[in-house]
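**Q** any chance you could fold what I've pasted below:
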Amino acid sequence: MNGKPKIVREALRACRRYFLFAAVFSLAINLLYLASPLYMLQIYDRVVTSGSETTLVMLTLVLLAAFLALAGLDLVRAAILTRASARLDRLLSARILAASVETPSQGASPSQPIRDFDTFRQVITGSGIHALFDLPWSPIYIGIIFLLHPWLGFFALGSSLLLIAMAVLNEYIVRAPLKQANDLATANYNFTEMSLRNAEVIRAMGMIDGLVRRWGRDRGLAIGQQGRASDRAAVMSGLIRFLRLTMQSLILGLGAYLVIERQITGGSMFAASLLLGRGLQPVEQIVGLWRSLILARAALGRVERLLDGGAQGER
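**A** Sure, this is the predicted structure:
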């Protein structure tokens, strides 16, 4: 090893300030999401029982102000991540192009490293990274449910652990076919570009029929693996959505039992359902976007290998 710092890692570290700001805004956004369950809690436990229209108007105005602030912070977070993506592009795109020219990969398209980098960069500005930023704050919602009643808290905690286990299972069953599909598709694209560059030679030698047969066979294998991965991901995504909706409804049933036993109020019952739904939502979103996250991770790995190899060769 030459002791030279990893190029991609150094670029990501240079953008750390953007990600830290995004994390801070994510905390504020998730705290503001508490406005809806708190509003419902106050409506059921205070406004309905007291019949105070003034309290209802004031609570509604506060709720609207919280939602307006939430929307503004969400826009700011998206803008910060967009600037992080642009900063990464300024730091790495030229170096990736230079490395592609200096150390071309055998059989690979010359533009493949740039496409890989764009695949990763686009994830930074997509909805998937928002779910990743929101996920660490899910325990806030679980903790607040515990404050409403321990039984509701333990139910929410068990639901969260079950969905996390399903997400890990999704990674296990989708990763292999998705990687194979991506490798086969990349090889097929490279073969297509090579064939088009040598189109005159292929026509002169009468190899068009054989080329089309091989291209179709390779493309069919890639599409087959993509379909296999997509089918598995769709099953897991549907199962996780079913579990989230079921748990969000079952906690209402548990809350109704506690209301009957006069251990909580009706407002607490509905607030617990809203809190649980928000706490589980990032897990469901991440599973739904798992394919793009895996592809982005693999693309970043290829970019790292290209740049680190180039750096080592310059030593």
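
**Q** from here on, just use CA atoms for contacts and neighbour counts.
**A** Noted.

**Q** and the helix or strand where residue 214 lies, what does it pack against?
**A** Counting by DSSP states H and E, the element that carries residue 214 is helix 208-260. For helix 208-260, the helices and strands in contact under the criterion 3 or more C-alpha pairs under 8 Å, 6 or more residues apart in numbering; DSSP states H and E are helix 150-197, helix 266-288.

**Q** go through these and pick out the most buried.
**A** Burial of the helices and strands packed on helix 208-260 is given as mean neighbour count (mean count of other C-alpha atoms under 10 Å); helix 266-288 ranks first at a mean of 23.

**Q** next one: the helix or strand just after that one to chain centre, how far?
**A** Counting by DSSP H and E, the next helix or strand C-terminal to helix 266-288 is helix 290-314. Mean C-alpha position of helix 290-314 versus that of the full chain (C-alpha atoms, centre = their mean, to the nearest Å) differs by 19 Å.

**Q** another sequence for comparison is provided below:
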Amino acid sequence: MNVFLRKWKKYFVLAGMMSCLINLLQLTFSFYMFAIYGSVVQSFSYTTLYSITIIAVFCLAFLAVFSLLRSRLLHACGIALEQSLGKDVMHSMVTAMSGPAKRSYQQGLADVSTLRSFLSTDALFAVFDIPWAPLYLVLIFFFHPTLGLLALGGGIVTLGLTLLQDHLTRHRLARANNLALEGRRFMETMLKNAEVVNAMGMGGAVYSRFDEKNTDILYNQTVASRYAGLAQSVIKSIQVLMNVMIYGAGALFVIVQGFDPGMMIAASIIMGQAISPFMRALFGAKTIAQARDAYNRLHGFSRLMARKTPTMQLPVPQGALLAENVFFAIGGRFVLQQVSLALEPGEFLGLVGPNGAGKTTFGKVALGIWPAIMGSVRLDGVDIFRWDKAELGPYLGYVPQEVQLFPATVAENIARLGQPDMVEVERVCAEVGIAELVAALPQGYETQVGGKDGVTFSGGQKQRIGLARALYGSPRLLVLDEPNSNLDEEGEAHLIQVLERIHQARSATCIMITHKVELLRMVDKMLMLQNGRVAHYGTRNEVLEAIARTHQPVRPQHSGVVLRGANAAEKGKE
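**A** Presented below is the predicted three-dimensional model:
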């Protein structure tokens, strides 16, 4: 944000200079009326009337030009702001949402849009015009000190009410905005779980919670609106009162002192122009408050981004993975403790353990999605979390437990939203056995996924497409989290075939989180986690034998796998 402000500082200064000219030109009507009553009416001069009218028209034309230029300049600043920060904010949102807490600067793009829109609103123009209000008051002092004091008193009261309204409404509006954001998140969660809500009769509870949040939002907005409405009403009344007092005092001075009537009228008009920016700022108070909050959040985000150190370009990874004393915690609770392992390029690791043992967590730490709070995971000797994701990503493959597809074509989904290499796309589709499925789609690989006119896939089909996406580009490190959980027999057979090919070719290092014997048969090493700690680690046969000797208690979904594997190992020894 600071970089953007430094770059565009001169343009904001230029907008300020234009505001100076605009405010000077806004005096055109005041001086026009002064000349009419002070000269034309008394002299009955047509020439003077024509002359000052032509001058006034030219001044008003320049006023329109400068107002347009200021508007265009600030609009260009808004577009530049979005182009400058939009990409970084989006990157931050995606990165943070992949973290364990699923928290990020979620309103980041909305804040950028809010600031961009604010730079084109009349509320910002009012902010630029407010500093010139004292000029109008000083000018009235030149007309007559008493009129100047009246105008100054009205200006001080107006400014005080403006600041008071901001103080009374700022926190209310901020709370309403935060509650509205929470409400949107709540509704997004409920809509994602609409089937569960309807099936289990949870609608009443959902509606009740929504109504509670919405009531709080409406209350804060209503209170803020009442304060703002009261301040605006008082200021309007003061504005009319000041006009009455200026006209009354001016008329008195005309009678007593022979004061020029033109100056009286001009002073009244100038007083209205002095108060006008405050009125516009009051009407735009909500917009200003939203822009201020958005700026503060963006400023904090930009400072965080500025602290990030640039990464150096590294060679293509070979797949040697080393985890040393890895600790990881969520919410103050350790999920992983002192987990260590070493995999040579091309080795396969079977990761097993009961539910909640930390298997999925370790898979994400191993990919560099989540950072270890102590210890490290290194790929070819480099801390994988600190490796630039854009550089490393093409060499990683990941199949999560729940595969999600993007609103793009099938080919683009498999090609990781990049420009598809159709030869590579067709190769991985054939390997995972979805070539016929894709060929049967309306537009084949160009079929749109999701959206209004796109196709939807079953859980098993999405998992196979996700596997194809993971294998696209021949990655050097694969992490497969229950890769066959939604597959039928045919899909599982294709999965085994492609993994056997990769294993034989030693083309990728692979971590498989699974409890299936068929997949564990091909692994070189096994790691069993229990309560986040290493229960057993070594070659496949060593771990299976250790489990068999210690009769390691595991949950039912794993016990059949491990014990059958142990028996198989014992039979192999015989």
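
**Q** circling back: what angle separates the helix holding residue 214 of the first structure from helix 290-314?
**A** Using axes from the mean of the first three to the mean of the last three C-alpha atoms, to 10 degrees, the direction of helix 208-260 of the first structure lies 120 degrees away from that of helix 290-314.

**Q** looking at the helices and strands packed on helix 208-260 of the first structure, which is closest to residue 23 of the first structure?
**A** Residue 23 of the first structure sits nearest to helix 266-288 of all those, at 14.4 Å, using C-alpha to C-alpha.

**Q** what range does the closest one cover in the second structure?
**A** Using TM-score structural alignment, helix 266-288 of the first structure corresponds to residues 261-283 of the second structure.

**Q** and that stretch, how far from the first structure on average?
**A** In the superposition with the first structure, the aligned residues lie an average of 0.7 Å away from stretch 261-283 of the second structure, counting by mean C-alpha distance after the TM-score superposition for the first structure.

**Q** same check, this time on stretch 55-70 of the second structure
**A** Averaged out, stretch 55-70 of the second structure is 0.9 Å away (mean C-alpha distance after the TM-score superposition for the first structure).

**Q** identify each buried residue in that stretch, please.
**A** Neighbour-count burial for stretch 55-70 of the second structure, with 16 or more other C-alpha atoms under 10 Å as criterion, is recorded at 56, 59-60, 63, 66-67, 70.

**Q** for it, which outside residues touch it?
**A** 15, 18-19, 21-22, 25-26, 28-29, 32 (C-alpha atoms under 8 Å, 6 or more residues apart in numbering).

**Q** residue 111 of the second structure: which of those residues is nearest?
**A** Out of the contacts of stretch 55-70 of the second structure, the one with the shortest distance to residue 111 of the second structure is residue 15. That distance is 22.5 Å, counting by C-alpha to C-alpha.

**Q** so what's that closest one closest to, chain neighbours aside?
**A** Residue nearest to residue 15 of the second structure in three dimensions, not counting chain neighbours: residue 70, with 5.6 Å by C-alpha to C-alpha, 6 or more residues apart in numbering.

**Q** the one you found corresponds to which position in the first structure?
**A** Applying TM-score structural alignment, one finds that residue 70 of the second structure aligns to residue 77 in the first structure.

**Q** the spatially most central residue of the first structure: which element?
**A** The structure's the first structure has its C-alpha centroid closest to residue 128; by C-alpha atoms, centre = their mean the separation is 2.4 Å. Applying DSSP H and E as the criterion places residue 128 of the first structure in helix 127-134.

**Q** quick one: that helix aligns where in the second structure?
**A** Equivalent residues of helix 127-134 of the first structure are located at 122-129 in the second structure, counting by TM-score structural alignment.

**Q** number of nearby residues for the residue mapped onto residue 40 of the second structure from the first structure?
**A** Matched across to the first structure, residue 40 of the second structure falls on residue 47, judged by TM-score structural alignment. Each residue near residue 47 of the first structure was counted by other C-alpha atoms under 10 Å, and the total is 18.

**Q** mind checking how far residue 47 of the first structure is from residue 268 of the first structure?
**A** Separation of residue 47 of the first structure from residue 268 of the first structure (C-alpha to C-alpha, to the nearest Å) stands at 14 Å.

**Q** what do you get for residue 31 of the first structure?
**A** Remark: distance between residue 31 of the first structure and residue 268 of the first structure (C-alpha to C-alpha) = 18 Å.

**Q** what's the answer for residue 220 of the first structure, then?
**A** The span separating residue 220 of the first structure from residue 268 of the first structure equals 54 Å under the rule C-alpha to C-alpha.
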